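Student: What follows is a protein structure lacking sequence information:
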């Protein structure tokens, strides 16, 4: 299918859009579509595309554009001697189909068949998606065509209104005609139709006012009087001419062939004419909802009462009208939103059915019961009764519908409401928000998602040059922020008259300038969306004109207890469980401090009659009323609840109005502090996976609780939350998540651990460190944390995982710390997890500080055994990883690979992205050293992807270093240098892990310089390696440095120094240099130059150097000169 009634579009058979390219190519396609099936000369195409002054070489340019278009539409564009032809059926183009259908509709109207005309004209007008040629209206050919097509569109709309008036749909046409008159104030035919619709609705005085408005407009604008036709309508209204309300023709439902209508247009005397019904006219396109419409059709074929339920603004009314239009029989629409009292419901149904009360004579006895009259009228009549907006009169509707369905066997009812009717035989059809595309979707695929398509179509209607491709990110942010709610999306798109899509997105996601003063917290201000989305259609119901009106309508229908729970659950972020709601949302006459953390101002929650035992029933009621959604997300143990963000923002406003925000934030923190406190020790046991899943489901709540405690200045509770969360962040590889709140918390605390919270303070410093590239940014906090750890003997009591996190930041234990650790290993009262961890710490000390790989392996194996008993997958993976590194350096490649694969098998189920990245990096390093550069490249590229997801620049840097090493191995030195320089830019300094990575990158750059024959540049890189990395903290990195420096010595003619440096590497590593391309060359060349005996002697001298002599050997860069 092809379209120009809107932006130029091509759709595949599955409905997906075809990417067409730039505006010139779209304009070329539009020109060909206007003459679909016919040959178009090059001259006409050039005139249409370039105007009267085409550029030089225009013929070649045209041929190039046609060739590119043929690549998009293969086998559709034909070359002919006279020009080009788009080989398609003209009816496959929306503009040609529109013209055919509107012409047939006009003929049917002239032939006295308004029912057929209405169906044809409705179908024609629904082909329009916005202004014609919206994306190419600047092309020279476009303006004439736009004017022509728009005139046809207005004429078709007038013809359709004429047909609908003939069918007796006066009342339903008023709103649509007012909108058309506003858009085209000088169209006298539309003015006359509006007057007739008003008169036929019993609103004679408004019809006369409409005439006066028309007369004034014509006089002011044109200096003319109304024409004869409009004047004749005026005279007929004054006289009350019956010709203004002719006998109604049969209503033909949408989807029914006009030629199959069986109802008589001229009822006989013996059978009074039954009223015929017209569904409300829709002036905009209908987007998506195929699945819901199919379900409704199936439900109506199997049952007799279908109820569409969903939140306000979800589009229930529009879907009901579309479903009724597709229904294979008569359908009557009853609008209930305007009723102020349930007693008016029977009269509204009676009126919609055309059962007027005017014939009841005064004094003839009591008037018949309207429900009795409706029941009698529908007793044997097949009809779909559409009851729209039942929620505020749901009790009365339930009683009436129950009776009608019991007494009228041919009746079916389609109701729209925000809560079920709750009667036997009811089938519910939930109406969810429109589907949203996943992150990373391109603009072509995004249009296949209804939320984006709706925004785009409404955007083009108000801003014809709108292009989704240019504003895709902003549009996705808008649609997501608005939960995919159709009404909210339409209101947002309407703002494009005066704002850009990015500006709208910013307004919907603005961060408070003073978040600590915000009742809602940073993020979307609770009133921002409601203020922004406050200008809807003038013809809409008042409650549908603004987003706030939609939610106010639901709020007004709640009991006080329901309102209390709704506003209180807005304190949750990302959903909640029943247990959490019972703990947080029940009434509190006092509000205790959170775990003695302080910060309460003494206020509690209002008394609203909400006991903890009532919360379940109240939440069930809010679910029924479509304000809360019950669901079972992946990873959750049971049912959870959530709200659309719009409802949550509204609830937060109401919470603030009730003065309950501070109390609820504290209650929320209290609950999640208890949860994470219970979880932390279990994260180090066999229940690890279960508790990781449980915390992951509540990740938003946990982070929000921490952020709010920081914002509210409750430092004690914030530290108590952050400390156990550190273990969760460590295991999931999302350590950056706590960096921002941790830095803010340190600013509040100052560089000193609060009393009784020393370990929590150190964990806060380490969490903040994840967000900085240099520990100097944390100033005195780092020194204070180091003092705390020293006072603890580097062995924390309450948070054993602190030992790991500290070592990751500060490096392997020093010799003194290692000695302290060894003294505690035999403590019988120590936690088994902590004992296993201490074995790991001892292993690192033996390996990195002392270079004793045998003792290191023994300690690592003891730690692994302890973790196996406990079932801690993450800790087992870390122990296996370091054992794999030892096996690798000892030349046992097979064992190294087996250990590393087992480690990967443990971290993958944890979702520990950063750990997976590090393990893959090491596997890639082994592959590269063994000569399998393809396998190495694949692993490194996977690490780049994982690091991006984890927000881990240090892992990203090591992946780019690895890719640079692969390029160097292939002789691609320029690419290798670029990748390593990129890695250097991504690396940080000041923390042990960052310093190690940076040193390895500098070594890599130096080796590239050596390969390029530039020893001076290599020496410059070596000089930048921190001296601490060479001796005091990291033996393996120093060993790599020594091996690389041996290469520089060989380059400068110093084979004896190269042999000595290889001996130094042996001591630092605790094992012989592992085989590989670099080590094979560095080892072979000095042997060849010196001879085996002289090489062995020099190597032995290197092995025997003291620590001080080793420092000299590694930093005397001029020794070989």
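Tutor: Noted; the coordinates are in hand. Bear in mind the structure is a predicted one, so any value in this text is a computation, not a measurement.

Student: Every contact and neighbour count from this point should use C-alpha atoms.
Tutor: OK.

Student: what sits against residue 919?
Tutor: 881, 900, 903-904 (CA atoms under 8 Å, 6 or more residues apart in numbering).

Student: Below is structure B, check it against A:
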């Protein structure tokens, strides 16, 4: 007979039939006898359990006679298959432990744990799963609430949880991390203080490229332990946290697109171009449209060793934002989370990020921007010795050192093989007639794109019909010509031939689709093209659209022809307007979610639509569609700033302001102000608009805020204060913003709390400032929003560090680090690492050194010279502490060269760098040099206006500067 207590109490005969046990009293009696089968259980203990199961707290435990009666009934129910013996003052059930599910479970759990320790994760997982499968519900369910059953039930539940952890451990070892995450999350929710579960979830998330999510789990557990137990994480969990923080997370370059079909006839060229790139740093694939340059570049990139970044330039029409486009493709930002003005332009960031980095940069479809691409490529290659560039263009870039590889049409066998391959994709039973196939390919000049377009027509035409009709339709090209312009005409004629075979609805949908810069989701395409899904499918079948991954795309050659047809039909303005309004609706729908926990998923949605936003704004500005342009800019502003890409649309914002004048259009005052802020975030040319329109924008926002209106652009509140923080009218602005703390929009309220806290901070009221920042952190956290939370955590960590609680400052900085990583804000990630190093430098210099070194690496990869300078300053401080004056001098000087003297957030680092150089000079006996450096530090602090309402020494202390630095700088004030 077998017994079960891992759930309700049950018994089964050898044939598997369940034994009817009777009521709850009998089941409770059997359960207590099975806790330790074969051992004597005191009658008093059994009576307590039976009494509780019988429901009678009032009735009390049964008498000895009543208990004996229940034992007798249980014997009868078991039918002699199991023996219950009276022994002394109690009873025992004669059964082996392996015949009870709990005993079998414990045996399997022990064996699984042993296998795990021996390194056999597969066997461990199998054993543990077998054991855990024995559970049917809570342990000892029939007596778990009674005094005799409570402790054994708790023991079994703890063993079950440990076995689950062991099973997860085994699954992580064999790579099943993704499947483990949901169950681990659910378990941690039920056991929020169980550190091993937290560690397992952190490891599972990290293995699935979720470093940031793993760090957030640590922070949640750390906070719960502090709040509920008044303690911190264990050494093991803290060590795992440090390991994850030090892991090599970095911006991810855009990978080459995944080919949808096999490459035919180019294997030798792939090897040839790869070999050419081994010795040449700039290779350009040239040739007419449709010859296969892009596809060849994709295959070369896929075969390359090391990092690759693929940049599609076909949709880019504004050469001014070419550097920003490369930044986006490299996974980099133009600026950090704090949005302060940064004189380091996009090209400077690219040079910093790529210097010393081995990377193949593929620039696809350069012909319409050939001069601008040539200039950027030349500058990057000159500054970055390990960079290689592979370009595709219809003409050479004309850069010194450029190696050209002309991409020619396929040879006859390859062309025929390509036609046959694509024909079989649409007609599985296709049997090629070699003569007919050769005739078709010759008429198409063996151009791959032309062959694909024509082969797709075999769905409705026979090969004989194609071979008979095609040469006549393509007679615009002299038979046999091999000139490049002739091939252009061949391809154009092929596209035109394919176009003429479309139905009227298909032609209409195709020409309307040409307004999309880089493709569209199916729903968006249906709306703008005013068509149905069947028509889109038909265009895809005919190779005029590529439909995959939920998005539709059109090759640039076909899109150019379709755009001509759109213009000829007189529909360009109507369809462009429909495109712009559809994009506007999408970004408007997304904007509220950017301030909630769904922020990351909506950032990804808008990232896919970014080329469409740029195209829509460019059209609206050029077409004088002022209202649409302003609404688009205002709706997408939050996305741009959170992603650090506000400069991408700064030229368009400046151009729009030039056309508008200095008065907001009626009803669009907020949108106008956001447009001014966007212009201010760009290069010097667009920043001029900031000075000309700032006063008008300020009045517009004041009108909105003073009236207590809800506002359509919540981000404007934070942005306006950041752009005006250093101005003389800041106190008045603080008062105005302070009034927004009680607005119904929770994000606006949190942002107002954050901004308002800097008022008392400037007055030296640290307690009030800390209260405000803690409130802001709490409100942002409650929303699940990462941008505002990271900003507020950073400020709070600095303030807590100033008052001496370095442990709390480190914990706050750790959380800010995790959020910065989630947002891809690698410059800020480096900045926060430097801050953490500064908090650790006096108590744990080894950890501080690791922070500074990691910050230097992150800053370098992010292309941020200012963050790199801060990391070098930290390393210089440590070198000076170690007595290595030569290294300290070198690092301080490197930091000073990279620092932006106008960057407010970098002021503390600049002062510390100058003070460090003074200390080096002093240590070398150069008293005059030391005084000169201290005076420079004092002048930098004074000139910055860092302390408008407090003494300069107090302001320096608020920056987190060490007391020794504050004292020396203050002593040299004039």
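Tutor: Yep, that arrived. Computed from a prediction, not measured in an experiment: that's the story for all the values here.

Student: Just give the TM-score of the two.
Tutor: TM-score for the superposed pair, counting by TM-score structural alignment, normalised by the length of structure 2: 0.49. Supporting figures: 555 aligned residues with a CA RMSD of 4.7 Å.

Student: Considering the contacts of residue 919 of structure 1, which is situated nearest to residue 649 of structure 1?
Tutor: residue 904 (42.1 Å; CA to CA).

Student: Now the helix or strand containing the closest one: buried residues?
Tutor: Using DSSP states H and E, residue 904 of structure 1 sits in helix 893-910. Burial within helix 893-910 of structure 1, assessed by neighbour count using 16 or more other CA atoms under 10 Å, is assigned to 893, 895-897, 899-901, 903-904, 906-907, 910.

Student: Just the closest of the contacts of residue 919 of structure 1 to residue 335 of structure 1, please.
Tutor: Nearest to residue 335 of structure 1 among those, with distances taken as CA to CA, is residue 904, at 61.3 Å.

Student: can you pull the contacts of the closest one?
Tutor: Applying CA under 8 Å, 6+ apart, the residues near residue 904 of structure 1 are 877, 916, 919.

Student: Make TSV out of those and add distance to residue 670 of structure 1 and secondary structure.
Tutor: Putting the contacts of residue 904 of structure 1 into TSV (distance: CA to CA, whole Å; DSSP: H, G, I helix; E, B strand; the rest coil) gives the following:
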residue	distance to residue 670 of structure 1	secondary structure
877	33	helix
916	34	helix
919	37	helix
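
Student: Can you tell me which of the residues you listed lies closest to residue 1113 of structure 1?
Tutor: Looking across the contacts of residue 904 of structure 1 and measuring by CA to CA, the closest to residue 1113 of structure 1 is residue 919, at 32.3 Å.

Student: re the thing from before, identify the farthest-apart pair in the contacts of residue 919 of structure 1.
Tutor: Among the contacts of residue 919 of structure 1, 881 and 904 lie farthest apart (CA to CA), at 8.7 Å.

Student: which residues in the stretch 401-550 of structure 1 form helices?
Tutor: Per DSSP state H, counting those that start in this stretch, the stretch 401-550 of structure 1 carries helices over the ranges 443-446, 450-462, 468-481, 486-494, 501-508, 528-532, 547-556.

Student: Now do the longest one against helix 450-462, angle only.
Tutor: Orientation check (axes from the mean of the first three to the mean of the last three CA atoms, to 10 degrees): helix 468-481 of structure 1 against helix 450-462 gives 120 degrees.

Student: rewinding a little: how about the helices of the stretch 401-550 of structure 1, which one is nearest residue 985 of structure 1?
Tutor: Of the helices of the stretch 401-550 of structure 1, nearest to residue 985 of structure 1 by CA to CA is helix 468-481, at 27.7 Å.

Student: That closest one to helix 501-508, inter-axis angle?
Tutor: 10 degrees.

Student: Only the buried residues of whatever helix or strand residue 1101 of structure 1 lives in, if you could.
Tutor: Assigned by DSSP H and E, residue 1101 of structure 1 falls within helix 1092-1103. Across helix 1092-1103 of structure 1, burial judged by 16+ other CA under 10 Å covers 1095-1096, 1098-1100, 1102-1103.

Student: contacting residues around residue 861 of structure 1?
Tutor: Counted by CA under 8 Å, 6+ apart, residue 861 of structure 1 has contacts 879, 883.

Student: Pull out the buried positions in the helix or strand hosting it.
Tutor: Per DSSP H and E: residue 861 of structure 1 is located in helix 853-870. Neighbour-count burial for helix 853-870 of structure 1 flags 853, 855-864, 866-868, 870 (criterion: 16+ other CA under 10 Å).
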